[in-house]
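**Student:** Just the structure for this:
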Amino acid sequence: MESIDDNRVVEAKRRKEKNLLAELQQLDIKAENLEILFIAIKEAKILEVYVKRKTQKQFRWFKSYLFSTFSGVLGPKKQEGDKQIPEGFYQITHLNPKSKYHLSLGINYPNPYDQANGFTGSAIFIHGGMESVGCIAIGDDAIEEIYVLTDIAQQNDQNEISVLIYPYAMHTEKHKLMLKTTDEATAHFWDRLATSYQYFQENKAPLSYEFKGNQIEY
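**Tutor:** As a prediction, this is how the structure comes out:
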């Protein structure tokens, strides 16, 4: 017997899958060749989706979704209960059909960098609904598309789906201005993120990185 949660996913696929596959086909991308990447920009309250074929190096913009609400301020998440949306480089850990907020995608916060810096917290998701206490909320209709698209990518062997979360659009001049608004530690962290952001804007591909202790190295 199907559960309510199973039906929720079935209905999302019924509503979204055919159109998503058709939109991908217009970009000459078939399901079996799909790779996706997410970029969130907190200040703009936007989640961007990029897609490409597995054989391609460059991603192309596919869709953007507005946050349905926002919690916290600009700056990284540091501790449980601070209501901050994380910033940095993350991966989708799992699809959650039993979310309190319709459907959701788990994010691996705290990542190794966060852990090395003593940051705490848990249960960070991209989810539906109109509430947030540190998650990226995009509403029920949008999360259905994101959920189904992620499921398609995972079913076709994309084992690592990146979620790059930036505090603001980190173009050079904007970044210089924003560094004046924060503390030294956050400014150093934002400098590392800006390198990644600017590289993606120029190359439409993520910059390779490593977490080494409490640092991000490219």
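
**Student:** From here on, just use CA atoms for contacts and neighbour counts.
**Tutor:** Will do.

**Student:** who's in contact with residue 146?
**Tutor:** By C-alpha atoms under 8 Å, 6 or more residues apart in numbering, the contact list for residue 146 is empty.

**Student:** quick one: it is in a helix?
**Tutor:** Yes - using DSSP: H, G, I helix; E, B strand; the rest coil, the assignment for residue 146 is a helix.

**Student:** Please report the distance of it from residue 154.
**Tutor:** 12 Å (C-alpha to C-alpha, to the nearest Å).

**Student:** And residue 112, by the same measure?
**Tutor:** Going from residue 112 to residue 154 by C-alpha to C-alpha gives 23 Å.

**Student:** helices or strands next to the longest helix seen in the chain in the packing?
**Tutor:** Secondary structure of the chain per DSSP state H: the longest helix is helix 4-26. When contacts are defined as 3 or more C-alpha pairs under 8 Å, 6 or more residues apart in numbering; DSSP states H and E, helix 4-26 sits against helix 140-155.

**Student:** The following helix or strand past the helix it packs on - contacts with which helices or strands?
**Tutor:** For helix 140-155, the following helix or strand on the C-terminal side (DSSP states H and E) is strand 162-166. For strand 162-166, the packing partners by 3+ C-alpha pairs under 8 Å, 6+ apart come out as strand 34-41, strand 88-96.

**Student:** Just name the most buried of those strands.
**Tutor:** Neighbour counts (mean count of other C-alpha atoms under 10 Å) averaged over each of the helices and strands packed on strand 162-166 peak at strand 34-41, with a mean of 22.

**Student:** Give me the neighbour count for residue 185.
**Tutor:** 9 (other C-alpha atoms under 10 Å).

**Student:** quick one, the one helix or strand it maps to and strand 162-166 angle?
**Tutor:** Following DSSP H and E, one finds residue 185 within helix 184-203. Between the axes of helix 184-203 and strand 162-166, defined by axes from the mean of the first three to the mean of the last three C-alpha atoms, to 10 degrees, the angle is 120 degrees.

**Student:** Quick check: buried residues in helix 184-203?
**Tutor:** 187, 189, 190, 191, 192, 193, 194, 196, 197, 198 (16 or more other C-alpha atoms under 10 Å).

**Student:** from these, which is closest to residue 23?
**Tutor:** Nearest to residue 23 out of these is residue 197 (C-alpha to C-alpha; 26.2 Å).

**Student:** I have a second one here; can you model it like the first so I can compare?
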Amino acid sequence: MANASEIADLIALGMKPPAGTQDVSEHVGIVKTWDPLSGVNTVEVNGTTLSNLSSLQNGMGNAFFPGDVVAIRRVQTKYYILGRIAAPNGLTGSQPQSLTEDGGTISGSQNVWKDLDAGPGVSPRITVRIGNAALIRFGIGTLATNNSEIDCTIAWSGASTTNPDDNFTGFYFTSGSNNNQNGGPTMIQSPSKDMMVYRNTGIRELPGGGYEFFVPGVYTFFLKYQWRAYNNGNGAQVINPWLTVIPF
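**Tutor:** This next block holds a predicted model:
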């Protein structure tokens, strides 16, 4: 069994910055800077700032951000970023999710963002964690029928909260109108839209100027709708609305 002095020596050795030309060692680093285009970077390891570490490629382009905690491997004098370390409730995003629900009718007040007539339970709701990258891809879509026009957009609750009456950078789709005269055939459409939201994408215009941005945290995303009648339309049918959220 090691004595107190030997244990202290081991602890001191583990606290030293990376060094040596023959051995292999594992470390934990903190990203200080990262250029998203070139990958030029600085990473702090045991109090030492290392420049331009190579990183393990996992298919998609690597994207690290200041404050990310990463695993570092040193092989002789070369240093490699193995990947981001994901602590429970930490700064990494959760898995992508996609959900389709039955949908239903929308009627009553026109040009007002709201749930479908049967309530939020017939429309998709997805809860995810947005990581330090604050980078998300959304996709929405539905089948729209009846002699009317339907708008569909994303709303959310969580670390940054907004509603569709605020400006989410114009992220919504509108089904085309059916201008047939009374008694004309019902129009069936399948509109959809997708969008990538970056760290610097304004998601809501603030009353005093400027924009709100997504911040790391847990969010629940869901859909809201509004409709407008054309000719003999007195409501609309939203069939199988779907929502996809991919946090990075």
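
**Student:** What value does the TM-score take for this pair?
**Tutor:** Here the TM-score for the pair of chains, by TM-score structural alignment, normalised by the length of the first structure, is 0.21; 85 aligned residues with a C-alpha RMSD of 6.4 Å.

**Student:** And the helix holding residue 185 of the first structure, what does it pack against?
**Tutor:** helix 172-179.

**Student:** so what secondary structure elements neighbour the helix it packs on?
**Tutor:** In terms of contacts (3+ C-alpha pairs under 8 Å, 6+ apart), helix 172-179 of the first structure is packed against helix 184-203.

**Student:** C-terminal to the helix it packs on, what's the next element?
**Tutor:** Assigned by DSSP H and E, the successor of helix 184-203 of the first structure is strand 210-212.

**Student:** what number of residues lie near the residue nearest to residue 145 of the second structure when sequence neighbours are not counted?
**Tutor:** Leaving aside its sequence neighbours, residue 145 of the second structure sits nearest to residue 188 (C-alpha to C-alpha, 6 or more residues apart in numbering; 4.6 Å). Neighbour count of residue 188 of the second structure, defined by other C-alpha under 10 Å: 16.

**Student:** My guess is residue 188 of the second structure contacts residue 143. True?
**Tutor:** Yes - because the distance of 6.9 Å satisfies C-alpha atoms under 8 Å, residue 188 of the second structure is recorded as touching residue 143.

**Student:** If you tally nearby residues, what's the number for residue 174 of the first structure?
**Tutor:** Applying other C-alpha under 10 Å, I find that residue 174 of the first structure has 11 neighbouring residues.

**Student:** just residue 237 of the second structure next, same as before
**Tutor:** Residues lying near residue 237 of the second structure (other C-alpha under 10 Å) number 21.

**Student:** Does residue 50 of the first structure lie in a helix or a strand, and which?
**Tutor:** strand 46-53.

**Student:** residue contacts, residue 36 of the first structure?
**Tutor:** Counting by C-alpha under 8 Å, 6+ apart, the residues that residue 36 of the first structure touches are 49, 50, 51, 52, 150, 153, 161, 162.

**Student:** I'd like the distance from it to residue 195 of the first structure, if you could.
**Tutor:** 21 Å.

**Student:** With residue 92 of the first structure instead?
**Tutor:** Per C-alpha to C-alpha, residue 92 of the first structure is found 22 Å from residue 195 of the first structure.

**Student:** I'd say residue 50 of the second structure and residue 42 touch.
**Tutor:** Yes - counting by C-alpha under 8 Å, residue 42 is a contact partner of residue 50 of the second structure at 5.5 Å.

**Student:** and these two? which has more neighbours close in?
**Tutor:** Taking neighbours as other C-alpha under 10 Å, residue 50 of the second structure and residue 42 compare with residue 42 leading, 19 against 16.

**Student:** so the more buried one sits in a helix?
**Tutor:** No - read with three-state DSSP, residue 42 of the second structure is strand and lies in no helix.

**Student:** For the helix or strand encompassing residue 223 of the second structure, buried residues please.
**Tutor:** Here residue 223 of the second structure, judged by DSSP H and E, is contained in strand 217-229. Of all the residues in strand 217-229 of the second structure, those buried under the rule 16+ other C-alpha under 10 Å are 217, 218, 219, 221, 222, 223, 224, 225, 226, 227, 228, 229.

**Student:** which residues touch residue 243 of the second structure?
**Tutor:** 98, 99, 100, 124, 125, 126, 138, 139, 140, 141, 222, 223.

**Student:** any idea which of those residues is the one closest to residue 75 of the second structure?
**Tutor:** Using C-alpha to C-alpha, residue 138 is the member of these that sits closest to residue 75 of the second structure, with 39.8 Å.

**Student:** ok, that closest one to residue 7 of the second structure distance?
**Tutor:** Taking C-alpha to C-alpha, one finds residue 138 of the second structure at 51 Å from residue 7 of the second structure.

**Student:** and these two? which has more neighbours close in?
**Tutor:** Legend: neighbour count by other C-alpha under 10 Å for residue 138 of the second structure and residue 7, higher for residue 138 (19 against 12).

**Student:** My guess is that one contacts residue 194. True?
**Tutor:** Yes - with contact defined as C-alpha under 8 Å, residue 138 of the second structure reaches residue 194; the gap is 5.4 Å.

**Student:** Distance check, residue 81 of the second structure against residue 25 of the second structure.
**Tutor:** Distance from residue 81 of the second structure to residue 25 of the second structure, by C-alpha to C-alpha: 12 Å.

**Student:** list residues touching both of these two?
**Tutor:** Common neighbours of residue 81 of the second structure and residue 25, counting by C-alpha under 8 Å, 6+ apart, are residue 73.

**Student:** Compare these two (neighbour count), which wins?
**Tutor:** More crowded of residue 81 of the second structure and residue 25, by other C-alpha under 10 Å: residue 81, with 20 against 14.

**Student:** Go through the buried residues of helix 184-203 of the first structure and name the one nearest residue 175 of the first structure.
**Tutor:** Using C-alpha to C-alpha, these come closest to residue 175 of the first structure at residue 194, 7.4 Å.

**Student:** pretty sure the closest one contacts residue 175?
**Tutor:** Yes - with contact defined as C-alpha under 8 Å, residue 194 of the first structure reaches residue 175; the gap is 7.4 Å.
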